[in-house]
Structure formats: structure tokens, C-alpha cells
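> when you get a sec, could you give me coordinates for this:
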Amino acid sequence: MDNFRLVVITGMSGAGKTQVVRAMEDLGYFCVDNLPPTLIPKFAELCVQSAGRVSKIALVVDIRGGEFFDTLVQVLEDLETQGFMYEILFLEASDETLIRRYKESRRRHPMAPFGRVSEGISRERERLEHIRGRATHIIDTSDLATAQLKEKITALFAGERESDRMTVTVVSFGFKYGIPLDADMVFDVRFLPNPFYVESLRRKSGKETDVSDYIGKWPITHQFLDKLGGLIDFLVPNYVKEGKGQLIIAVGCTGGLHRSVFVAEKIYEGLKKKGYRVGVEHRDIKHNVLEV
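Below you'll find the model as predicted:
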């Protein structure tokens, strides 16, 4: 169970458990919402027996479970007896914040379905007091935007180097075939010198040495790569910090055979040297269509 991680998410209704679950899913956690506490030990045992296929679990357990919730403390003590390590993430917010969120969503508080929201909040705080005292992590979401909450969750539960938190894919493409729909950033490199006009290079791709040598020999290419490298060095760490799980960088030329392939390879090599999880795809190189 060395690589097994179990996180129990609980806390005040309206404090952001839904956003936390989404962030945990982005980090590769197997998430289950509103699991009865009595089922936790068996569920954890099944995950351990999955031979590593399910090694990171996040379980949401809160007062929606009614009487079942009151067994949570005993269940956690039983887990410890069985040798399971776990963490408790407790989410809370001020009364004013919770009341505002309930009014905005027009939902009823689970502990005051026919009464005032403030009464439900008071009852819930009292009921959660004991489990809050056992919490490993407590996050007050009163003044946190969704992105800030995600950043905190990533810092606590990613369990990876910062550069491993996000996967980067660099895609070369031809504008004549359309821009990749899932691209986060698109760079148009049709201003670079075009190997199409060199007969010996026309049918080769930007991955081949003589083509890359041709594109790379021009001063404008060096200037562009320097500026592009600086921009990417600035942007990528900030995307990681924001909690983004995947980044698609698209580079396009006319046909997707020469210049876009060359630049995409340069971006890939630069990110790989910096330790990012990065891959490169040449979407339209298979067409082998001559650029116009």
C-alpha cells in the first residue's frame, strides 16, 4: 500500500466539494461522491487489490448521508486498525458566504429543508465539529475563486513535480485542412521561408535534416524561435500554476509538411529539455500534399 492514497473529502455544504472533486479527477484520482461510510473499508480493499490500477481515491462523505454519516469516525478508526492510511480534507466557509451561495443557487440546505439557511448552517457546524478536529487539511473557501481552490488542491494532492502536473502536446497542421479544434494556442508560421520552392525539398518533411537546415538558416527563423521560446517559457509554468491538466500548442503552415513540422519539433525539444511531459504530433504530414 506504499503507493496507495485515500482522501476523504468532507465539510460544510456549499463550501466547494464539487469543485474539489473535479480538480481531484484532473489529478487522476478515482472519485466517488456520497459514499456511505460503512462501505469505505471494503471499497479501499478492492482498490488495493486492483494491482495498481486504482491507487488514488477521493471519497466525498458529508451530511447528505444522514445517519450513515455519524459512523464516519468509527469507520476511519477501523481503517487505521486495518493498516490503511488516509487523509481528511475539510472544506469550510463563513456563514455569510454560505448563505450567499445558497441564495444564488436557490437550493435548500440539507439540514433545514423547510427552515432558514442560517439554521441549517448552524446545525451542520455542530454536527461536523468532531470530524473537523480530525482533519489533515482544512481549506476556507470564503475568498477563493475556483482557479485558486484548484491551485490549492493541486499543491496538496498532485504528488508530482510541478512540471509533471500538466501534459503538453505540440501539434503541427496545415491551414488548408483546418485549425485543430482542441488547440489552446495557435501559431501561424507561414511567414517563414518556404522549402516548397526548393525542388529538392518539396516532397520532404520538416523532420528531415536538409529541410530543417534550410528553414533554420534564415535570420528571421532565429529571431522568431527566440521570441517564441521566451513566450512559451513564460506561459507554460503559469498554466501549470493555474492547474491546467492538458495544454495543446498548435503550429500551422499552409500544408502542414515543412515549416509547421520544423517549429513544432523545436518547441517539443525545448519543453522536453525543461522536464515537461510533452509529446509531438504532425497531424497533416500524412497527407503529403504539396504546399501552394
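> switch to C-alpha atoms for all contacts and neighbour counts from now on
OK.
> look up the closest residue to residue 187, ignoring the ones flanking it.
Spatial nearest neighbour of residue 187, excluding adjacent residues (C-alpha to C-alpha, 6 or more residues apart in numbering): residue 251 at 4.8 Å.
> show me where this structure has strands.
5-11, 30-33, 56-60, 87-92, 137-140, 167-174, 185-188, 246-253, 277-282 (DSSP state E).
> any idea of the angle the first one forms with strand 56-60?
An angle of 20 degrees separates the directions of strand 5-11 and strand 56-60 when computed by axes from the mean of the first three to the mean of the last three C-alpha atoms, to 10 degrees.
> the last one too?
Between strand 277-282 and strand 56-60, the angle comes out at 100 degrees (the same axes, to 10 degrees).
> who touches strand 277-282?
163-164, 166-173, 256, 261, 264-265, 268, 271-272 (C-alpha atoms under 8 Å, 6 or more residues apart in numbering).
> ok so, going back, so the residue nearest to residue 187 touches residue 175, yeah?
No - at 9.5 Å, residue 251 does not count as touching residue 175 under the criterion of C-alpha atoms under 8 Å.
> how near is residue 180 to residue 262?
18 Å (C-alpha to C-alpha, to the nearest Å).
> just give me the residue right at the centre of this structure.
residue 245 (2.9 Å; C-alpha atoms, centre = their mean).
> one more, please, to line up against the first structure:
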Amino acid sequence: MRFVIITGLSGAGKSHTIRAFEDWGYFCVDNLPPKLIPTFAELCSRSDNNIEKVALGVDSRGGVFFDDFANVIADMHDRKFKFEVLFLEASDNVLITRYKESRRKHPLATDSRISVALKLEREKLTKIREKADHIIDTSNLSVKDLKAELSKIYLSDMEASGLLVNVLSFGFKYGIPLDADLVFDVRFLPNPFYDEELRGKTGNDKEVQDYVLKYRQSKEFIDKLMDMLEFLLPYYTEEGKSQLVIAIGCTGGQHRSVTIANIIHDKLQENRHWAVIDHRDVKKSLGGHQP
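Below is the predicted model of the structure:
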């Protein structure tokens, strides 16, 4: 299990960081009192929980609880917990500007100026910063740049773009997926449904795949679609998109769409993209009627 504690100066980007971790499938909890961290870590580490990635946000909003943070970190090291501390910081000028633009109050600025609160917060966080595994200065980083820096540390090579590509096969007679970003219609391809030996099989079976792929237009479509996706994906990533759903449909979602979706998924993975596959309607159409 990867267990990350996210902390640092207020206004340095913790909320954006937690949202990035959520996009990457982490179980996230924000503003947990430090004294509860060891108990929470122990609960998450139990094998029956099936939690593989956890991110906790801890900052000075915890008030008096926050003063225990350094002792909690030391105690977790003593108890041999496996965890990482990510520390976010920025220059005072940048932080003051961010607070003025957001019109929010610094959690430690009860009756003082932001500059005084920042100085106090830096003092409180000195020991934590010294023990941090990773320190990121967000002074000159946009939200997109911050996510890119985080991905270098917390994502595998295949996930490094931060863009999860969902390849989805479906049947038009069951409706177009509502969450689809790109929809492609492969009903122009010859239909294996009309071959009685293939009717009860799916695009996951080699016989159906061989049937669909023996046609020139099938191979040309795959080549042209991959060429377009390789053009588009870097731009989706650059714009900060975290998930893309590519829906490929045929009449019933059993033969042609499943075959093409499988191939597109495999090619994306071969090209080091973070891709997953789902066949929404393959079981619905087995034995069914197609017009």
C-alpha cells in the first residue's frame, strides 16, 4: 500500500494536490487530525480492506491538533509504518497574493496580518519539512504544472501522462454511453452476426476477430483511428484532462465493437498509454436479435 501524507504551507496547493490524487485512484481524506493518522494507517493496512493507495491532507486548519504533527510522524517511523510525506511550499509574496485573490482568511491569522501568520506557520512546520520525502515549491507552478510534477513522483511510467483512457465497446440499440468523450460507429464493417457459427461468440473470441480483421476497411479504420488518437492524447493531457472515454459501437455491442475496442486498447498500451477496457453490452446481446 502506498500511503502519502500531504502537508505544507496553507495556500501552497494542497487542495489541488488532493484532487490530483483522487483522479489517480487514491483514497483521499483531507484535514484529518494528526493524532488519528496512526490509527487510520493501521485500518488501511489490513488486508481485508483492499485499499492500495491512500493520501491524507494535514495542515494548520487542525488548530491545536496540528501541534502534535511532528510527534505523530516520529511515532509512525518508530512503529515501522510505510508512508511518505509530501511537503508543499511557496514564497511569502506568492502566498499573500493567492490569499488576497481568493479573499480567504489564513487559518493562523486570527488577529494578525497574513505575513505574520505565514511566519508562524513556517516555524510550526520546520521539523515536518526536514522529515519530508518530497518537497515541491509551487511558487511558479500552474495547477497543470503542479499535477505534472506530482505525476513524476507518484505515477508509474504508463500512468505518467495522468490521462486514463477508457476504451468502451457498446451496442447502439442499448444507447450511446452518456460519459463518452469520443464516439466511433463501426456498423459499416461486415457483421459476424449473420454467420451462424459466429453468432453466439463475441469479439473476445479469435474466430470473430479473424472475421472482422480480414477486411481491408477494418485495418484501415484501426490505423486511422490510432493515428488520430496519438495526435489528440497529448493535447488532452496538456489541457489537464484526467480521463478520456473512447466509445466504439456496433449494433449489439457483441462482435465488431468488441473486436475493434480490444485492438485499440492493446495498441494504446503498447504505445505506453494508461488504458483500460470495458465491454458494456457484450453479455446483453448474446443470443439476441440484430436488425
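> more neighbours: residue 180 and residue 262 of the first structure, which one.
residue 262 (24 against 20; other C-alpha atoms under 10 Å).
> which residues does the spatially closest residue to that one that is not a sequence neighbour contact?
Using C-alpha to C-alpha, 6+ apart and skipping the chain neighbours, the partner closest in space to residue 262 of the first structure is residue 206 (4.6 Å). Contact analysis of residue 206 of the first structure by C-alpha under 8 Å, 6+ apart lists 212, 257, 258, 259, 260, 261, 262.
> what's the mean deviation for the biggest helix by length in the second structure versus the first structure?
When the second structure is parsed with DSSP state H, its longest helix is helix 216-238. Here the mean offset of helix 216-238 of the second structure against the first structure after fitting is 4.0 Å, by mean C-alpha distance after the TM-score superposition for the first structure.
> now do that helix against strand 243-250, angle only.
Going by the same axes, to 10 degrees, helix 216-238 of the second structure makes 160 degrees with strand 243-250.
> helices or strands up against helix 216-238 of the second structure?
helix 256-270 (3 or more C-alpha pairs under 8 Å, 6 or more residues apart in numbering; DSSP states H and E).
> where does the helix it packs on sit relative to the chain's centre, distance-wise?
Helix 256-270 of the second structure sits 21 Å away from the centroid of its parent chain (C-alpha atoms, centre = their mean, to the nearest Å).
> how far does stretch 15-33 of the first structure stretch from start to finish?
Termini of stretch 15-33 of the first structure sit 15 Å apart (C-alpha to C-alpha).
> same question for stretch 230-246 of the second structure.
13 Å.
> in that stretch, which residues are buried?
233, 237, 240, 241, 243, 244, 245, 246 (16 or more other C-alpha atoms under 10 Å).
> what is the burial count for the residue mapped onto residue 120 of the first structure from the second structure?
If you follow residue 120 of the first structure across to the second structure using TM-score structural alignment, you land on residue 117. Other residues near residue 117 of the second structure come to 18 when the count uses other C-alpha under 10 Å.
> my guess is residue 117 of the second structure contacts residue 105. True?
No - shown here, residue 117 of the second structure and residue 105 do not form a contact pair, counting by C-alpha under 8 Å, at 10.1 Å.
> before we move on, back to that, corresponding residue for the residue nearest to residue 187 of the first structure in the second structure?
So, by TM-score structural alignment, residue 251 of the first structure is matched to residue 248.
> could I get the strands of the first structure as CSV with distance to residue 202 of the first structure?
Shown next, in CSV, are those (distance: least, C-alpha to C-alpha, whole Å):
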stretch, distance to residue 202 of the first structure
strand 5-11, 54
strand 30-33, 49
strand 56-60, 50
strand 87-92, 59
strand 137-140, 59
strand 167-174, 15
strand 185-188, 20
strand 246-253, 14
strand 277-282, 17
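> how about stretch 54-71 of the second structure, which residues of the first structure does it hit?
Stretch 54-71 of the second structure maps onto residues 57-74 of the first structure, going by TM-score structural alignment.
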